[in-house]
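heads up, no residue letters with this:
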């Protein structure tokens, strides 16, 4: 009997083993999900997910990702990406969108054996058991939209997955080129792709219980982590607001306090206190 869920991790492997252990426990085990990874060959160093994944979609990563678009598209993709030189669209979106296209064109047969696809990244740290979804909506965590729609994690019914992954055809189209946006970043493009193909009508949100992690020396094409998680090895936070909201969404905080993640909860309290004092200081000045 086939499993209902397939979790796909796409991009550079960031966050380290503690982050991936949270995935194994709170996503794969909780949902009885298979795992697929899609990443470049130069990032692999005997990580645990290589043994756990059912599908290892390892690609020969190009030094310049524009060559992928030159070989596969002949529209206005280049002009479109150049509009996002300062927003992460060119440096990061160029790669993430191409990975979606690679998965779509090469691994659809494997994907279509499942009912739901969790499309995510390597750097998501899960604080509690992933919510179980069994409906025809596309579920996205609350927050981190940046004038568009958070593109770090989504649960997609398999009936929509080909349209969902087909973002490169959108960025190569006149619809994308005519898009009016002051801040043309990855989230804005993702939102408008889903609007363009009609999938946004199925998008629903759920409370966030995960945050974006990193190790100090992790390679990144966009934002560098600056916030250390104290007493938890070398793990760092990329987005403090996301970290705080992830804890505030957990209804049973006692589960965190008395779990192996209690040090993460202490860091959450520390960040909250810092913010309170920061607001008091502003009022005083």
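Cool, got the structure. A quick note: this is a predicted structure, and the numbers were derived from the prediction, not measured.

Could you use CA atoms for every contact and neighbour count after this?
Fine.

buried stuff in the longest helix belonging to the chain?
Looking across the chain with DSSP state H, the single longest helix is helix 262-284. For helix 262-284, burial by neighbour count (16 or more other CA atoms under 10 Å) applies to 262, 263, 264, 265, 266, 267, 268.

List of residues touching that helix?
For helix 262-284, contacts defined as CA atoms under 8 Å, 6 or more residues apart in numbering pick out 229, 230, 231, 232, 240, 243, 244, 247, 256, 257.

Let me have the buried residues of helix 262-284 in JSON lines, extended by distance to residue 106.
Putting the buried residues of helix 262-284 into JSON lines (distance: CA to CA, whole Å) gives the following:
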{"residue": "262", "distance to residue 106": "42"}
{"residue": "263", "distance to residue 106": "42"}
{"residue": "264", "distance to residue 106": "39"}
{"residue": "265", "distance to residue 106": "41"}
{"residue": "266", "distance to residue 106": "44"}
{"residue": "267", "distance to residue 106": "42"}
{"residue": "268", "distance to residue 106": "41"}
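
one step back: now compare the contacts of helix 262-284 and name the two farthest from each other.
240 and 257 (19.3 Å; CA to CA).

More neighbours: which of these two?
residue 240 (18 against 14; other CA atoms under 10 Å).

so what's that one up against?
227, 271.

Please determine how far it is located from residue 186.
Residue 240 is 20 Å from residue 186, where distance means CA to CA, to the nearest Å.

same question, residue 178
For residue 178 relative to residue 186 (CA to CA), the value is 16 Å.

What of residue 37?
Distance from residue 37 to residue 186, by CA to CA: 21 Å.

put this beside the first:
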């Protein structure tokens, strides 16, 4: 194509791109967040909705029904979580040669929450990798991936103080994440991907299963310790994917009944308003950025594409 034709094609792609919000993990805090998620994320992005979550209770289907006003294109509630995903790993190990089993155990030699959820490790790193892998499989199996150009990968216990940044402001060549909560890696709470990079974002476990992760993972250790945020960064760096950020305007919430793998839910009064939160810095930064947004009335000064910041 001539240059003008390329430009026109890109403009058409931007104008007509379809988006889907992908809820992963478990259905936490939905009673507190569902209306907020609809009003601040799903509706402003004119997005369809899909769920790829592991079962928490027998009421999960009823919980999802709270989003009945949205266009739900797929629901996958899987039970493979089992006993710390040991059933899944047991089946995988049975297919390996003795040499490959020895090679796989190089992962277990690395301490840290990046494998949280298996072998008694604290945290949810392996849970999250498994969630990504299940979503990737679902996008392939249902051929959902071919229907959309943008994928908003998020969780149900995020409470948004400001409407999600418009996708036309977020370069589709980059993966977009909120600022903060990076722990020397990349914030793994929320991501905006595109057809160009959604596979890269979701393939952490796939790269472990095919042993490609051994090519880069040992280069990102901190005294033989690895967290999920650094694992995510090392993986995307290896894949050659650039990451940009927008100012965080959401925080993890819950109540006393909300199950958690790491931080418990706490409460705090800020300007005489009580907030239920899991991470104080995340809450305070979202409040600060909400105030900044109220001044600018625009996302243009709250996104950081040029310097690809992750802090």
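Good, I have the coordinates. Because the structure is predicted, anything quoted here is derived from the model rather than measured.

And the TM-score between them?
Once superposed, the chains reach a TM-score of 0.78 (TM-score structural alignment, normalised by the length of structure 1), with 252 aligned residues with a CA RMSD of 2.8 Å.

More neighbours: which of residue 178 and residue 186 of structure 1?
Higher neighbour count among residue 178 of structure 1 and residue 186: residue 186, with 25 against 9, using other CA under 10 Å.

quick one: stretch 145-156 of structure 2 aligns where in structure 1?
Alignment of stretch 145-156 of structure 2 against structure 1: residues 111-122, by TM-score structural alignment.

repeat for stretch 33-45 of structure 2
Going by TM-score structural alignment: stretch 33-45 of structure 2 matches residues 19-31.

Name the residues of that stretch that are buried.
Residues of stretch 19-31 of structure 1 classed as buried under the neighbour-count rule (16+ other CA under 10 Å) are 19, 20, 21, 22, 23, 24, 25, 26, 27, 28, 31.

Pick out the most distant pair among the residues you listed.
The widest separation within the buried residues of stretch 19-31 of structure 1 (CA to CA) is 17.3 Å, between 19 and 31.

okay if I get the buried residues of stretch 19-31 of structure 1 as JSON lines plus distance to residue 139 of structure 1 and secondary structure?
Converted to JSON lines, the buried residues of stretch 19-31 of structure 1 look like this (distance: CA to CA, whole Å; DSSP: H, G, I helix; E, B strand; the rest coil):
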{"residue": "19", "distance to residue 139 of structure 1": "22", "secondary structure": "helix"}
{"residue": "20", "distance to residue 139 of structure 1": "21", "secondary structure": "helix"}
{"residue": "21", "distance to residue 139 of structure 1": "23", "secondary structure": "helix"}
{"residue": "22", "distance to residue 139 of structure 1": "20", "secondary structure": "helix"}
{"residue": "23", "distance to residue 139 of structure 1": "18", "secondary structure": "helix"}
{"residue": "24", "distance to residue 139 of structure 1": "20", "secondary structure": "helix"}
{"residue": "25", "distance to residue 139 of structure 1": "20", "secondary structure": "helix"}
{"residue": "26", "distance to residue 139 of structure 1": "17", "secondary structure": "helix"}
{"residue": "27", "distance to residue 139 of structure 1": "15", "secondary structure": "helix"}
{"residue": "28", "distance to residue 139 of structure 1": "17", "secondary structure": "helix"}
{"residue": "31", "distance to residue 139 of structure 1": "15", "secondary structure": "helix"}
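
Adding distance to residue 90 of structure 1, write the residues you listed out as a markdown table.
Output for the buried residues of stretch 19-31 of structure 1, formatted as a markdown table (distance: CA to CA, whole Å):
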| residue | distance to residue 90 of structure 1 |
| --- | --- |
| 19 | 27 |
| 20 | 27 |
| 21 | 31 |
| 22 | 30 |
| 23 | 29 |
| 24 | 32 |
| 25 | 34 |
| 26 | 33 |
| 27 | 31 |
| 28 | 32 |
| 31 | 34 |
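
with those residues in mind, which one is nearest to residue 2 of structure 1?
Nearest member of those to residue 2 of structure 1, counting by CA to CA, is residue 31, at 13.0 Å.

Quick check, that closest one in contact with residue 118.
No - in this structure, residue 31 of structure 1 is not within contact of residue 118 by CA atoms under 8 Å, at 10.6 Å.

where do the contact lists of these two overlap?
Common neighbours of residue 31 of structure 1 and residue 118 (CA under 8 Å, 6+ apart) are residue 5.

Leaving out the residues flanking it, which one is nearest to the most centrally placed residue in structure 2?
Nearest to the mean C-alpha position of structure 2, counting by CA atoms, centre = their mean, stands residue 190 at 4.0 Å. With sequence-adjacent residues excluded and distances taken as CA to CA, 6 or more residues apart in numbering, residue 190 of structure 2 is closest to residue 154, at 4.6 Å.

Surely that neighbour touches residue 191?
Yes - Residue 154 of structure 2 is within contact range of residue 191, at 6.6 Å (criterion: CA under 8 Å).

between the two, which one's more packed in?
Just comparing residue 154 of structure 2 and residue 191: by other CA under 10 Å the higher neighbour count belongs to residue 191, 20 against 17.

counterpart of the more buried one in structure 1?
When structure 1 is aligned by TM-score structural alignment, residue 191 of structure 2 is paired with residue 154.

ok, and the closest non-adjacent residue to its match?
When the adjacent residues along the chain are set aside, residue 154 of structure 1 lies closest to residue 140, with 4.8 Å between them (CA to CA, 6+ apart).

Helices of structure 1, start to end?
16-23, 30-31, 49-52, 66-72, 77-82, 94-106, 108-111, 161-165, 167-171, 174-177, 186-196, 240-248, 253-257, 262-284.

That'll do, ta.
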